[in-house]
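[1] coordinates only, sequence not included:
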């Protein structure tokens, strides 16, 4: 990722697309809102009776809103790099949008809620199949059980090289560290030719 210079001599940061994915209620909207340096665009809508029997609220019974399109935010992590964050909707019925949101992304933060581990499989499978680099970020909810990294990795069948971290989606610093971890991991996966081109 190489930044460019403007005619005035200032540095124009390179835009980098990041996807924030995960199951329903995992904390995607919260993460984007906590870390974005602009007022985030959110397409959250109040859940109605029409979603009864369609959206599984097991473990997130207090959730009253849901993302119906995407969340969008931006954060500058260095003078050379600005991240554009695209949060995916979590419910099965909106998965058709994931291909579009993932297009051009260098990587993904897959959020995991240990109260609903099974809701993470689809996101992990989606990015593995498309060979898009991702990290697994376990969102530490107050009422969730504590697990070790090895337990999470084994339960979700995560490949040995994929980073797994624990974080709090409500915390700007914690969310920022997750994004930096992803960028570093995605950069390490670049082909050697790309590295030479950026030198």
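    Ah, there it is. These numbers were taken from a predicted model, which means no experiment stands behind them.
[2] drop to CA atoms for contacts and neighbour counts, all remaining ones
    OK.
[3] quick one, longest helix in this protein?
    Using DSSP state H, we find that the single longest helix of the chain is helix 172-188.
[4] from the chain's centre, how far out does whichever strand or helix holds residue 165 sit?
    Assessed by DSSP states H and E, residue 165 sits inside strand 164-167. Its chain's average C-alpha position is 12 Å from that of strand 164-167, according to CA atoms, centre = their mean, to the nearest Å.
[5] elements contacting it?
    Judged by 3 or more CA pairs under 8 Å, 6 or more residues apart in numbering; DSSP states H and E, strand 164-167 is in contact with strand 134-139, helix 149-155, helix 172-188.
[6] buried stuff in the second one?
    Applying a neighbour-count criterion of 16 or more other CA atoms under 10 Å, the buried positions in helix 149-155 are 152, 153.
[7] what about versus this one:
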């Protein structure tokens, strides 16, 4: 086998720049799933079994048995010189203080939303605003979840007119990539508008 065809998981020596993006959202919204669908390496996951201690505190689908307790991490090569690092936040509010460290140095965040539990996204979006992190919103399509017009969701979430809102399926790589592209386009446009 030719050595240039071998992928050992390490970055090629040509990489000169890393870009950090945060994937945020409430518990059970699909952050780990989205990172897994995009990452070219086996993602680092800090999932643990949910316990009875979370009953009445952590509101999720009864089929969810694990939860992220620190972060998820994935990598996506953009070109021969640039990579994107994806950091997934834990979803429970009690872990929000950790977010300050996770968003440090990030260009922006992709906030995942579940229309079945829209109200759980308010604290997440507010916290991203408090941390001054530019973000796009991705409505994760769950089977059986109500579908709403994007502009209606924008109004319900009290988003600024320029905040991108896209619909995605976090299980699907192409769909997840389109959501990430919406965020990157937004960040690029915002950077072009900043006076030199």
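    Right, received. Where do you want to start? Quick caveat, the model's predicted, so the values are computed rather than measured.
[8] sec struct for the most centrally placed residue in the second structure, please.
    Geometric centre of the second structure, nearest residue: residue 23, 1.8 Å, by CA atoms, centre = their mean. Under DSSP: H, G, I helix; E, B strand; the rest coil, residue 23 of the second structure falls in the strand class.
[9] was I right about it contacting residue 89?
    Yes - between residue 23 of the second structure and residue 89 there is a contact under CA atoms under 8 Å: 6.3 Å.
[10] mind listing the shared neighbours of those two?
    residue 31 (CA atoms under 8 Å, 6 or more residues apart in numbering).
[11] helices along the second structure, start to end?
    31-38, 96-103, 121-130, 150-156, 173-193.
[12] quick revisit: quick one: the strand holding residue 165 of the first structure aligns where in the second structure?
    The alignment of strand 164-167 of the first structure onto the second structure (TM-score structural alignment) covers residues 165-168.
[13] what lies in contact with the matching stretch?
    136-141, 150, 154, 175-176, 178-179, 182.
[14] how big's the offset between it and the first structure?
    Comparison of stretch 165-168 of the second structure with the first structure after fitting gives an average deviation of 0.3 Å (mean CA distance after the TM-score superposition for the first structure).
[15] quick revisit: list just the one of the helices of the second structure that sits closest to residue 77 of the second structure.
    Evaluated with CA to CA, the helices of the second structure place helix 31-38 nearest to residue 77 of the second structure, the distance being 10.2 Å.
[16] corresponding residues in the first structure for that closest one?
    Going by TM-score structural alignment: helix 31-38 of the second structure matches residues 28-35.
[17] mind checking what residue 53 of the first structure lines up with in the second structure?
    In the second structure, residue 53 of the first structure lands on residue 56 (TM-score structural alignment).
[18] my bad, residue 148 of the first structure
    In the second structure, residue 148 of the first structure lands on residue 149 (TM-score structural alignment).
[19] separation between its match and residue 94 of the second structure?
    As judged by CA to CA, to the nearest Å, residue 149 of the second structure and residue 94 of the second structure stand 31 Å apart.
[20] then residue 37 of the second structure?
    From residue 37 of the second structure to residue 94 of the second structure the distance is 27 Å (CA to CA).
[21] please apply the same query to residue 20 of the second structure.
    23 Å.
[22] kindly report the same for residue 191 of the second structure.
    Taken as CA to CA, the span from residue 191 of the second structure to residue 94 of the second structure is 33 Å.
[23] so between these two, which is more surrounded?
    residue 191 (11 against 8; other CA atoms under 10 Å).
[24] what sits against the more buried one?
    Counting by CA under 8 Å, 6+ apart, residue 191 of the second structure has no contacts.
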